[in-house]
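Chemist: Predicted model and sequence follow; I will ask about them next.
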Amino acid sequence: MEIVKTLNKALLHKKSDTGKVCLMEIEEFKNMAKTYTRTENSVAVLSDMQHDKSYIFSSKTALRLGLNLADHPAVIDSIWEEEILKKIHPDDRMKKYVHELRFFKFLQSIDPEKRPEYSVLSKIRMNNKNGIYQFVRHRMFYFFSPYNQKLRFALCLYDIDWDQSVVSSRFLIINTVKGEIAIEDKLDYNNILSPREMEVLKYVGEGFTSKEIAVLLSISINTVSRHRQNILEKLKVKNSVSAFNETFEKFI
C-alpha cells in the first residue's frame, strides 16, 4: 500500500539515523498503555518507532470487537496492528492513514515544546464481534525523544463510542490544553469524484491491479478502466498512481 510505505518512511527510524540513542524507558510507556485499558476499558496499542515493534494491551472492549488477544500485551514486529486495522472500515482506514501523516507533519512544523499539547481524536467505523460496523473513538498521542528529536512512541487508544447515532466518521487534531480543534478532516473528494471512482482510486492507492479491483467491486475490467480514465480526466494527471498521490498530497 503506497500510503503505508510513505508513513513508514516518515515515522520509522534506526538508532544510527542521528548517531544518538534514545534512552526513553519503554516500561514507563507500557505502564501508561496498561493503565488506559484498566481505567477506560480501551484497547491500547503502543508502537516503538525505533524498533518497529508494537505492544497491544487488550480489555473487554477487545472482546466486543472480536479481538482475541491471548497475551497481555500481545507483541508484534511492526508498528501496524493489522488485527485491529483490518476491522476498520476501508474508507476510514485510508483516512486514518492520511490523518496520521498529517498529524506527524503538523507536529514537525511547530515548537517541540508545544507538541505534547496535541493529539488525534477520531470517530471511525469498526467491525464488532457480530460483523456489524459500529463507531469507535480513536485517540492517538505521539512522543518525541528529547535525545535525538525523533518520534519514538505512538500510543493509540480504541474504545466504543457512546454516541452511535452519528452519521459519519470524523478526524480531528485537537489542542488538549486549550480544548480547541486545531485541524479538522479535509478529506472530501466527493465534489470531484463519484463514490465508485473514489473506491477505485482507494484500491489503486493500496496497490491493487485493475483485475483485482474488478473482483473486489464485482464489476468488469472494462468498467474499472473506464473509471480510471474518468479519474485521470477529472484530476488532470497522467496515471492513476499519480492521481492517488496528488490527491493524497493535497490533503496533508
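Modeler: That came through fine.
Chemist: all contacts plus neighbour counts: C-alpha atoms, from now on.
Modeler: OK.
Chemist: So which residues of the stretch 1-150 of the chain form strands?
Modeler: For the stretch 1-150 of the chain, the strands defined by DSSP state E, counting those that start in this stretch cover 43-48, 53-57, 74-76, 118-127, 133-144.
Chemist: For the ones you listed, give me JSON lines that also has mean neighbour count and distance to Q229.
Modeler: Converted to JSON lines, these look like this (neighbours: other Cα atoms under 10 Å; distance: least, Cα to Cα, whole Å):
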{"stretch": "strand 43-48", "mean neighbour count": "27", "distance to Q229": "39"}
{"stretch": "strand 53-57", "mean neighbour count": "23", "distance to Q229": "40"}
{"stretch": "strand 74-76", "mean neighbour count": "15", "distance to Q229": "40"}
{"stretch": "strand 118-127", "mean neighbour count": "22", "distance to Q229": "30"}
{"stretch": "strand 133-144", "mean neighbour count": "20", "distance to Q229": "32"}
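Chemist: Mind putting those into CSV with distance to K250?
Modeler: Shown next, in CSV, are the strands of the stretch 1-150 of the chain (distance: least, Cα to Cα, whole Å):
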stretch, distance to K250
strand 43-48, 27
strand 53-57, 30
strand 74-76, 32
strand 118-127, 20
strand 133-144, 23
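Chemist: Next one for the comparison:
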Amino acid sequence: MEIIEKLNKTLLSKSLKTCRLDIDTYKQAALMYSRIENAVAVLSDMQENRSYVYSSETAKELGLTFKNNPLEIPSIWEEEILKRIHPDDKLEKYIHELRFFEMVDSLKCEERSAYHVLSRIRMKDKDDQYRSVTHKMFYVYSPDNEKLRFTICLYTVSIDQTPVQGPEFLIVNAVKGKVIIEDQVNYKNILSARELEVLRYVGEGFTSKEIADTLSISINTVSRHRQNIIEKLNVKNSVQAFKDSLY
C-alpha cells in the first residue's frame, strides 16, 4: 500500500539518539482513556514499531473483539480497527494525518503538545452498519531527540449520528481552544467517478498495473487519472508526501 509505506517512512522514528521516555507511563495513560472515556485506545510506539490496543464496551459496539486487553501488535497500524472504517474515510484519514504530522513537525518541540486531531469518521458497528465515530489523535515527541515517539488514538461512538457525505477532520489547538485547520474536502464534488475509483484503489494499495487490469483500462490512462487527481486536489507543499505516494 503506497500511502502506508509513505506514512511508515515519515512516522517511524529513526534516530541515533534513543528516546528515554518511559513507555509504562503512556500505557497507563491509554488504559485510563479507555476506562474513563469508554474508548478504544491505541498507543503506538514509533521507536519500536509496536502498538497496544486497550479495549472497552465501545469495542463490542463496533464489532471489535480482542483476545487480550491490551492487545500487543508488531505494527503501528491497528488493522482490526482500520478495516472497519469506510474505505473513502480511511484514505482521507491517511491524507489528513500526513498534513497533521508535517504541520506539527515544523513547530518548535515545546509547542507541539498543544495540538491534536479531532475527526468524525464512518465505521461499521456490530451489525455491520456504518456509524459515526469520533477519532482523536495525540502526538508525544521525545525530549531527547525531538522525534515523534508515541501516538495515542481514541475511538468513541459519536453523539452526533447525523448522516454526512464524508468524514470531518479538524486540527485543534487545545491550549487556545481554537480549530486551526478544518478539512472537509468533498472529493465527490471535485473528482470524476473514474478518478474516485482510481483514488480508492490507490488508497487500498493497488499498483497502477493492478488498477488498469481491474478497471480494464491502460496504464497510461491510470497515470493520466492520477495526474488529474493531483492537480484537482492541489496536493502540494504540506501534502507533498501524498503527492509523492501517487507516483
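Modeler: Now that the structure is in, tell me what you want to look at. This structure is a prediction, so every number in the text was calculated from the model and none was measured.
Chemist: Please state their TM-score.
Modeler: Overlay of the two chains. TM-score (TM-score structural alignment, normalised by the length of the second structure): 0.86; 236 aligned residues with a Cα RMSD of 2.6 Å.
Chemist: before we move on, back to that, looking at the strands of the stretch 1-150 of the first structure, which is nearest to S240 of the first structure?
Modeler: Taking Cα to Cα, strand 118-127 is the member of those nearest to S240 of the first structure, at 26.7 Å.
Chemist: which residues in the first structure does stretch 81-98 of the second structure match up with?
Modeler: Using TM-score structural alignment, stretch 81-98 of the second structure corresponds to residues 84-101 of the first structure.
Chemist: what's next to the matching stretch, contact-wise?
Modeler: Residues outside stretch 84-101 of the first structure that contact it (Cα atoms under 8 Å, 6 or more residues apart in numbering): 3-4, 7, 10, 67, 124-128, 133, 169, 171, 185, 187, 202, 248, 251-252.
Chemist: Report the buried members of those.
Modeler: Using 16 or more other Cα atoms under 10 Å as the burial test, these include 3-4, 67, 124-128, 133, 169, 171, 185, 187, 202, 248, 252 as buried.
Chemist: where do the helices sit along the first structure?
Modeler: Ranges of helices in the first structure, per DSSP state H, are 2-11, 26-40, 60-64, 82-85, 90-109, 195-205, 210-217, 221-235, 240-250.
Chemist: how far apart are the shortest one and its match in the second structure?
Modeler: Right, the one you point to is helix 82-85 of the first structure. Once fitted to the second structure, helix 82-85 of the first structure is off its aligned match by 0.4 Å on average (mean Cα distance after the TM-score superposition for the first structure).
Chemist: Equivalent analysis for the longest one, please.
Modeler: Helix 90-109 of the first structure, aligned to the second structure and superposed, deviates on average by 0.8 Å (mean Cα distance after the TM-score superposition for the first structure).
Chemist: What of the third one?
Modeler: Superposed on the second structure, helix 60-64 of the first structure shows a mean distance of 0.4 Å to its aligned residues (mean Cα distance after the TM-score superposition for the first structure).
Chemist: In the second structure, point out the residues matching that helix.
Modeler: Under TM-score structural alignment, helix 60-64 of the first structure corresponds to residues 57-61 of the second structure.
Chemist: which of the residues in that stretch are buried?
Modeler: Neighbour-count burial for stretch 57-61 of the second structure [16+ other Cα under 10 Å]: T58, A59.
Chemist: Touching, G205 of the first structure and V4? I think so.
Modeler: No. Assessed by Cα atoms under 8 Å, G205 of the first structure is found out of contact with V4, at 9.7 Å.
Chemist: Need the counterpart of Q50 of the first structure in the second structure.
Modeler: Taking TM-score structural alignment, Q50 of the first structure has Q47 as its aligned residue in the second structure.
Chemist: Please report the distance of D71 of the first structure from N31 of the first structure.
Modeler: 15 Å (Cα to Cα, to the nearest Å).
Chemist: Same check on F141 of the first structure?
Modeler: Remark: distance between F141 of the first structure and N31 of the first structure (Cα to Cα) = 15 Å.
Chemist: again, but for R196 of the first structure
Modeler: Per Cα to Cα, R196 of the first structure is found 44 Å from N31 of the first structure.
Chemist: swap in D161 of the first structure?
Modeler: Distance, D161 of the first structure to N31 of the first structure, by Cα to Cα: 24 Å.
Chemist: same check, this time on V166 of the first structure
Modeler: Going from V166 of the first structure to N31 of the first structure by Cα to Cα gives 33 Å.
Chemist: I'd like the distance from the match of helix 60-64 of the first structure to the chain centre, please.
Modeler: Mean-position distance between stretch 57-61 of the second structure and its chain equals 20 Å (Cα atoms, centre = their mean, to the nearest Å).
Chemist: Repeat that for stretch 217-227 of the first structure.
Modeler: Counting by Cα atoms, centre = their mean, stretch 217-227 of the first structure is centred 28 Å from the centre of its parent chain.
Chemist: circling back to that earlier point, now do the contacts for the nearest residue to the match of Q50 of the first structure once chain neighbours are set aside.
Modeler: Spatial nearest neighbour of Q47 of the second structure, chain neighbours left out: S13 (5.0 Å); criterion: Cα to Cα, 6 or more residues apart in numbering. For S13 of the second structure, the contacting residues are M46, Q47, K147, L148, R149, by Cα under 8 Å, 6+ apart.
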